[in-house]
Each structure stands twice: as C-alpha cells, then as structure tokens.
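> only geometry, no sequence info:
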C-alpha cells in the first residue's frame, strides 16, 4: 500500500486522504489505483453511505498527475506506460462521475489536471478561501483531460475555450460559476463539516455549512471572452484578440503565446465537439485519449515537460506556431484510434 494516500472507513464515510503535501499531492499511478480499488470495494458496502476525499497540507488538494515517470518512460521511447496510465486514470474519472453514492471532495489550494479528475466529477464539490482550480495542460503540450474537456464544454458561453487554452486559475466563486464546484465553506469550518458527514452519512449537511464566496473575476470578463473565443479555430481566436486594442486582448494573447499551439487548437476542437447534446463523460474521455495516446510521439508533451519541469528554462520549442499550424495536424491528433480506442472496462491482467 502506498504511503502517499490514506484509505479507511470512519463512521458512515469511506475516506480517502491524499498525503503527499510536499509534492502538492500529485497523483501517482499507485494512488489512482488505490482510489479505484476503494471505490469498487465501497460500491456495495452498506456501511459506507458516502465517499469523502480530501488532502493534507494547505497548498494543494492535488496539483496534477505525477508526470516525472511519464516523462522518463516517454524519453526512453516507452509510450506504453503513459498510454496505460492515462487509460487507467480515465477509467477512474468515469467511475467517479457515475458513482452511485455521494462523492464529496474538499478542495483547498491548487486543484489542477489530475486533481480535477478525482474531485470535480463528484456529486458534491466544496471550495474554500484558498481554492485555485485550473486546467493548465496546454502549457505542457497536453490537452485538458481527465474528463475536464466535458466540464469546459458545459461551462457558460465561451468560458470553456478561454479556460482550456489559457489555463486561467479559478478561485471559489469562479469555479462555481464555471461548473467545476458547487459550494463554498470556509476552511475553518471543514473539521466540523467532516465530523458531521462522518456521523450522519448525509451530504445534506454541506448546505448547512455553506456560505457565499467572495466575488470572482469571470462574470465581468464574460462579454470579452464570448466575443473573442467564439471562432471555429484557435487561429480565429488569435485573430479576434489581435484586432482589439485592450488589456484583456493583449494579456490573453501573451498567455496563448506561451502554450502549445497544437494542444490549444485541439482543445478548442474538442470543446466544440463535446457541446453536442449527446456528449457524456465516456465520449469526453475517449476524445481526450485520442490526443494523450499520441501526445508523446506526435505532440509537444515531452518538450513541454522538459521546458517546464526538467530544465525549467520555460522556453519550449513547439512543433508549430499559432499561424503556421496546419488544420490536418489537429485532425491527426484527434482521429479515432481503432483497436487502441479507450475502453472504460478494466483490462484483464
């Protein structure tokens, strides 16, 4: 059993606590596997009325997936490890989204990437003063994944395209506005709330502790976001921003200029596809997997990790520029995988 996570039953609750605060509770393969095993065990356990997932430390609930191992294996030419990791992680995300019991996440500090996948698909998502939720994957040559593409597609207006391409961080009010969270409970009250959930097994106690969060930034930006991010492609977005002389347009263009054009263009396309009324978590994860399956071999992922995490020079050399990105590159990253398509059933090992 990994020491990076604590899994136990307390009262009426199945409890999962991430215990890697020094690593900002980054989600490793072993941690994801342990969470899935617990959820499978508790699904039919009558003693467990609800799931409560939280984390130690003040800085982060979970700042993302543990990408060091993905990088090391990918650099060595082993793409199978990453593909297996993503497939298994996405299966966990789907289980959380469809879990038959209340799944409550207490999200302090950074909640990013893989952290979003194990919290924001739950039935009850609780923020506090320090909550900062984001999908910053385009900055490392990935796309918003772990089902985050579906949350982005369901966000109001064109917020999804904006949040997905820029990786903008959302405080509690903005996260609730965008559909990544439900309630705001000051962190000082969390021990009381946790005790009530454990004792009663009833998620209704969350509402009794909820308060109004401090106002966020996104509602005021909505008209500009909707105006600039309504185009069909990433290039349309960039052109709309270039055509306007405003702080918002300049700042947003600067942010986009740092991220992988291929990733951002694919993110825009994915969000558009997932606005279809038939889109669900399975469709979103399947689409994300088409990209992540190819991300090391054909995308910017290894270069993105090198620049951000390994060499820390913050100077990635992306495969394409925003204006020179061929449309076919997006189509190639998102084309069906055939026999390698994501299945949400467990592999027989």
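Yep, it's here. Here the structure is a predicted model, which is why all the values come from computation and not from measurement. Numbering: from 1, shown residues only.
> contacts, neighbours, all on C-alpha from now
Fine.
> how many neighbours does residue 280 have?
Using other C-alpha atoms under 10 Å, residue 280 has 16 other residues around it.
> pretty sure it contacts residue 150?
Yes. In terms of C-alpha atoms under 8 Å, residue 280 counts as a neighbour of residue 150; the distance is 7.2 Å.
> Identify the contacts common to these two.
Residues within reach of residue 280 and of residue 150 at once, by C-alpha atoms under 8 Å, 6 or more residues apart in numbering, are residue 274.
> Surely residue 139 is in contact with residue 304?
Yes. Using C-alpha under 8 Å, residue 139 is in contact with residue 304, at 6.8 Å.
> Now the common contact residues for the two.
Residues within reach of residue 139 and of residue 304 at once, by C-alpha under 8 Å, 6+ apart, are residue 260.
> what residues are up against residue 315?
Contact analysis of residue 315 by C-alpha under 8 Å, 6+ apart lists residue 307.
> Assumed it was part of a strand.
No. Counting by DSSP: H, G, I helix; E, B strand; the rest coil, residue 315 falls outside a strand, being coil.
> now it: how far from residue 165?
Look at residue 315 and residue 165: by C-alpha to C-alpha, to the nearest Å, they are 18 Å apart.
> what are the ranges of the strands in the stretch 151-300 of the chain?
Using DSSP state E, counting those that start in this stretch, the strands of the stretch 151-300 of the chain run over 183-184.
> Okay, helices next: where are they in it?
159-166, 172-178, 190-200, 205-209, 218-228, 234-242, 247-258, 261-273, 281-298 (DSSP state H, counting those that start in this stretch).
> Included below, for side-by-side comparison, is a second structure:
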C-alpha cells in the first residue's frame, strides 16, 4: 500500500497555510532526489508564492525520515548521457540552476528544513534560503568529485560567501560530510535544533506565518526570534580545526599545492594523511576543474557563477570519469573507479 501511495502522490506536495506556502519534496524512497518534473513543480510553486500578496513565507522540507534531498536524480542523468541526449541533460542543469537562482533571489523569506541527508543539488536548494535549519541528524555535503563531477548549483561561488577561509576548497574538493552542528559552524546551515523539536518548530512556523509583516527584514527578525524559542542550539567554536583548514587549503594556487602541503604534515598529523588519501581517491579531472571554478568564481555574481557551471557541466558529463564514477560509487558499488 505504501508503494502504491508513493506512485500516486505528486513528487512535490504544495501545502497552503495562512501566510505561508509549504513545499514538500515527496520522493522519500529515493531520498527526495530531484528530477526535472520536481524542479518544474517547485518553480511553479515559487511563481505562485511570488504573485500571492498574502504569502509571507516559503518553507522547503523533505518527506520521510531519512533526508531533505540527496541531490539530483543521477539515474535519469546517466540515461541521458548514455544515449548522448546532450540537450536533455543540459535542460536539467539549466532548469535546476534557474530554480536555485530564484530561491537565492526570492523576494519573500525562505526557510529550508535541512533534516537528514542534504547533499549536492539538495544543498543547492537549501543554500538559497534565508534560514537553513539543521538537526543533529543532518548530513551536509557536496560530494561530486567522488563521482567524477564537480560541486555545482552555485557552490563554487556561494561557498565563499558562507564559509570561513579554506572551507570552500576543503568542502568542494574532499566532499566530506558535515553533521548538523559542524554544518552550522562552517556556514552551510544557519540554525540547529534538536530533531525531537522539529514538529514543534513546524507548528510554530505555521502559526507565525499569518502574522508576519510584509517587510522582508522585519519578517526575518520575527522568524529568528521564533527559532530561539524552538530549542535552537549554541555551537561552540573550533579554532584549531579552522586554522588547520585555512593553512592547508586557503589561498593555494593549485590542487597539487594542497596535496604537497598535506604530504608535509602526514607523518605528524593523522588528519593530513587521511585527507590527502581522500583527495587522491577522487577524479583528478574533477579536482582540477573544481579548483579552477572556485578560483574563477570567488566573489562573482551568482548569475555568472551558474553560467560558468553550466558550461563546466556540459564538459564533465561527456568526460569518461562521470559515468565511471557513478558506476563505481552508485551502480556496481565496487568503490574502485578507474579514472582517466
């Protein structure tokens, strides 16, 4: 019965409340991965919210208990690549990036509940929200270099706006996951609440939305006050790890310079060895492309970043490493990609 219900329900649920439009990614069996239909439904819903004078707030969340969104539907993309249907693949990226840009530029407050797995294109959706609420179960990452791709959805630009020095390079190149508290600390999320408090938080948000003022800034202030009453957690600083990341990743001129820096400390610090080995497991082409995009897009307007990423995506999906990475990591799962 559950499987039947999932096939008949729409992949995006649009729930109206006084003052708020709640958008629920509704493919929990596949971790709410995004396909073109979902992207178009989300865009249509945002257009509705923009035109609705009574709408004060948009909430994004995922159905199910495992995650907000694990990224793009790679099986669909692989089909396009194998068939060399480049126009179809390009259309997916173009519409996904347009949706991400719209969230970043949306004239009304957007809240993303990034509970559970929030990675790749899912983190791209959340990144444009004004408030990104994580829990202790949240897992945030841009893992694309491990499948022969690069962190897209604007990440090669907005990571610099959100994260401390060195973290844009560290997160983009290694693809390491950040748990909820760490995600807030490094700037991928804005608030942390206890998972058990999520139902209370959602109920408070639904009641508050109808009372929010039309002024965007005032509405955001009210929303932040509400989060403080929903069990928001305080995140302690970690200056030692921040200094380590900055020392080995910030301001480097090339990927090899990062690897050399890590190699010099690998005998003294286990972390250096572990991160160096992780980088050496990634697609070399994807690493070089990612680093180039980071250097090119730092401080640039998001529109320019996304245009550059669209060109890079067209190149990378045609590269052998893309299909090989997906084969090794997601299809055969032998974890032994043979990079070009």
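Alright, I've got the coordinates. Note that the structure is predicted; figures quoted are calculated from it, not measured.
> re the thing from before, so which of the helices of the stretch 151-300 of structure 1 is nearest residue 128 of structure 1?
With respect to residue 128 of structure 1, and counting by C-alpha to C-alpha, the nearest of the helices of the stretch 151-300 of structure 1 is helix 172-178 at 6.4 Å.
> Contacts for the closest one, please.
Against helix 172-178 of structure 1 from outside (C-alpha under 8 Å, 6+ apart): 127-133, 152, 155-156, 159, 181-184, 213-219.
> Quick one, which of the residues you listed are buried?
For the contacts of helix 172-178 of structure 1, a neighbour count by 16 or more other C-alpha atoms under 10 Å gives the buried set as 127-133, 152, 155, 159, 181-184, 213, 218.
> just checking, next helix/strand downstream of the biggest helix by length in structure 2?
In structure 2, ranked by residue count with DSSP state H as the criterion, the top helix is helix 86-104. Counting by DSSP states H and E, the element after helix 86-104 of structure 2 in chain order, helix or strand, is strand 110-113.
> next helix or strand past that following strand?
Past strand 110-113 of structure 2, the next helix or strand by DSSP H and E is strand 117-119.
> Report the mean deviation for the following helix or strand past that next one after fitting onto structure 1.
From strand 117-119 of structure 2 onward toward the C-terminus, using DSSP H and E, the following helix or strand is helix 121-127. Superposed on structure 1, helix 121-127 of structure 2 shows a mean distance to its aligned partners of 1.1 Å (mean C-alpha distance after the TM-score superposition for structure 1).
> Just give me the residue closest to the centre of structure 2.
What sits nearest the mean C-alpha location of structure 2, by C-alpha atoms, centre = their mean, is residue 123, with 1.3 Å.
> Need the counterpart of that one in structure 1.
Residue 123 of structure 2 maps onto residue 116 of structure 1 when the alignment is built from TM-score structural alignment.
> from memory its match sits against residue 149, does it?
No. Look at residue 116 of structure 1 against residue 149 with C-alpha under 8 Å: they stay out of range, at 10.8 Å.
> that older thread, just send the helices of the stretch 151-300 of structure 1 back as JSON lines, with distance to residue 32 of structure 1 too.
Converted to JSON lines, these look like this (distance: least, C-alpha to C-alpha, whole Å):
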{"stretch": "helix 159-166", "distance to residue 32 of structure 1": "23"}
{"stretch": "helix 172-178", "distance to residue 32 of structure 1": "24"}
{"stretch": "helix 190-200", "distance to residue 32 of structure 1": "23"}
{"stretch": "helix 205-209", "distance to residue 32 of structure 1": "26"}
{"stretch": "helix 218-228", "distance to residue 32 of structure 1": "32"}
{"stretch": "helix 234-242", "distance to residue 32 of structure 1": "33"}
{"stretch": "helix 247-258", "distance to residue 32 of structure 1": "30"}
{"stretch": "helix 261-273", "distance to residue 32 of structure 1": "24"}
{"stretch": "helix 281-298", "distance to residue 32 of structure 1": "16"}
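> Tell me which of those lies nearest to residue 12 of structure 1.
Proximity to residue 12 of structure 1 (C-alpha to C-alpha) singles out helix 190-200 among those, at 5.2 Å.
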